[in-house]
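J.: quick one, what's the 3D model for this:
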Amino acid sequence: MKTLFLKYKSVIKFILLFLGTYLVLIFLYSLYLDYGKSEVYYPDFITHLVAKQTTAVIESFGYNASMQAFVPGASMGLYIDDVFLAQVVEGCNAVSVIILFVAFVVSFSEKFKKTALFIFAGIALIYAVNILRVALLTIALYHYPEHTDFLHQIVFPAIIYGMVFLLWLFWVKNVTVKKRNNE
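T.: Prediction:
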């Protein structure tokens, strides 16, 4: 058993770090969702902020955009020219994707400073791309409502998950190449 453990030590370390980080962050996020409700920032601060920033991006593209609380669905409604187009729900705020990203990077971590800098840069990039993604989805739904399912279920998830995958590849390649060169 000991030889098996030693043989797969790096795999076990990866799994424990990934699961440990993921579970801690998901627990903290669920506490935030349970206790972070606000009447001012409906339905929660982060989702509200994503909707607000998305509206600003849509307006920067020259559209007459607005947002308002969508109470039945605990979300924010996005509008162009007073036409309801999309709901920004908790799942659209990219926090769960960020948690997956962080857990993966931590599980392949090397030096604290390098890991922390990559995590902060990755979070900022994921968040910014998510705002742009939701804005572009809303604009696309305005112009092509007949393609709602394809845009919402395939194209726009592929953007955020594809970018996270590329960040992971960059991190693993960067860490393993440096590690091999140091050995």
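J.: switch to C-alpha atoms for all contacts and neighbour counts from now on
T.: Fine.
J.: name the SS class of Ala86, please.
T.: The three-state label for Ala86, taken from DSSP: H, G, I helix; E, B strand; the rest coil, comes out as strand.
J.: go ahead and confirm it touches Ile139.
T.: No: using CA atoms under 8 Å, Ala86 makes no contact with Ile139, being 9.7 Å away.
J.: can you give me the helices for the protein?
T.: Shown for the chain, the helices assigned by DSSP state H span residues 2-7, 9-35, 45-60, 95-107, 112-143, 148-150, 156-182.
J.: got a list of contacts for the fourth one?
T.: When contacts are defined by CA atoms under 8 Å, 6 or more residues apart in numbering, helix 95-107 is touched by residues 13-19, 21-22, 25-26, 115, 119, 122-123, 126, 161, 164, 168, 171.
J.: can you give me the angle that helix makes with helix 9-35?
T.: Put simply, helix 95-107 runs at 150 degrees to helix 9-35, going by axes from the mean of the first three to the mean of the last three CA atoms, to 10 degrees.
J.: contact partners for Ile159?
T.: Arg133.
J.: here is the second sequence; please produce its structure so I can put it next to the first one:
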Amino acid sequence: MNNYIQEYKPFLLFLAKFFISYLLLTVMYQVYLKSYNGNSVDGITSNVSLLSEKLLQAIDENAKMVKDTRGEYFLVIFNNNYVGRIIEGCNAISVIILFVSFIVSFSTTFKTTFLFALGGSVLVYLLNVLRIVFIIIILDKYPGNEHIIHGVVFPLIIYGIVFMLWLLWINKFYKYASKKA
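T.: The predicted structure is shown next:
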């Protein structure tokens, strides 16, 4: 049994770090969301909406995000049309939690791990704002293609970028992989 644990130690350590960090970050995020009573938009989603609105106003000065009457999400108005809504799931925090958990599970020094996780999270956050802006612009022109645009194309792009960041992390910063190579 001891040989088994020694042989698979890197994999078991990866699993433990991943699940612990994922669980910890998810619980922290849920606590954060509960502080908003469930009937108001959380601060992160509000910020994503505000940043998206500012970028959209460069194209259409009348573009705006309007909080719905219950305060649970933002309605997106672009070219004087209702295009969609921004909800809590649009803020990319779940993607960032997954990204950070993976980085932590292949951690190196605290400083390197922290800086890469922080930089990657900021990049994913900003790319998510751009994703929202592009989805709104495209849906304004092609409203019948919502499923393919919102459900397939842009998730492929955002998860593809996260995957590339993971590969960069493993190939450039994770020491165990470079020792074995």
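J.: care to give me the TM-score?
T.: Overlay of the two chains. TM-score (TM-score structural alignment, normalised by the length of structure 2): 0.92; 181 aligned residues with a CA RMSD of 2.2 Å.
J.: tabulate the helices of structure 1 (TSV), appending distance to Met76 of structure 1.
T.: TSV is the format used below for those (distance: least, CA to CA, whole Å):
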stretch	distance to Met76 of structure 1
helix 2-7	49
helix 9-35	15
helix 45-60	6
helix 95-107	16
helix 112-143	12
helix 148-150	18
helix 156-182	18
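J.: which one of the ones you listed lies nearest to Ile80 of structure 1?
T.: Comparison of the helices of structure 1 against Ile80 of structure 1 by CA to CA identifies helix 112-143 as nearest, at 7.2 Å.
J.: what's that closest one packed up against?
T.: If you count contacts as 3 or more CA pairs under 8 Å, 6 or more residues apart in numbering; DSSP states H and E, helix 112-143 of structure 1 packs onto helix 45-60, strand 75-80, strand 83-88, helix 95-107, helix 156-182.
J.: ok, the residue nearest the centre of structure 2 to Asn128 of structure 2 distance?
T.: For structure 2, Ala92 is the residue whose C-alpha lies nearest the centre (CA atoms, centre = their mean; 2.8 Å). Ala92 of structure 2 is 6 Å from Asn128 of structure 2, where distance means CA to CA, to the nearest Å.
J.: now swap in Gly89 of structure 2 and tell me
T.: Applying CA to CA, the value for Gly89 of structure 2 to Asn128 of structure 2 is 11 Å.
J.: more neighbours: which of the two?
T.: Each of Gly89 of structure 2 and Asn128 has its neighbours counted (other CA atoms under 10 Å); Asn128 has more, 23 against 10.
J.: just give me the match in structure 1 for the more buried one.
T.: Aligned counterpart of Asn128 of structure 2 in structure 1: Asn130 (TM-score structural alignment).
J.: residue contacts, that match?
T.: Per CA under 8 Å, 6+ apart, neighbours of Asn130 of structure 1: 92-94, 160.
J.: that's all I had, so thanks and see you.
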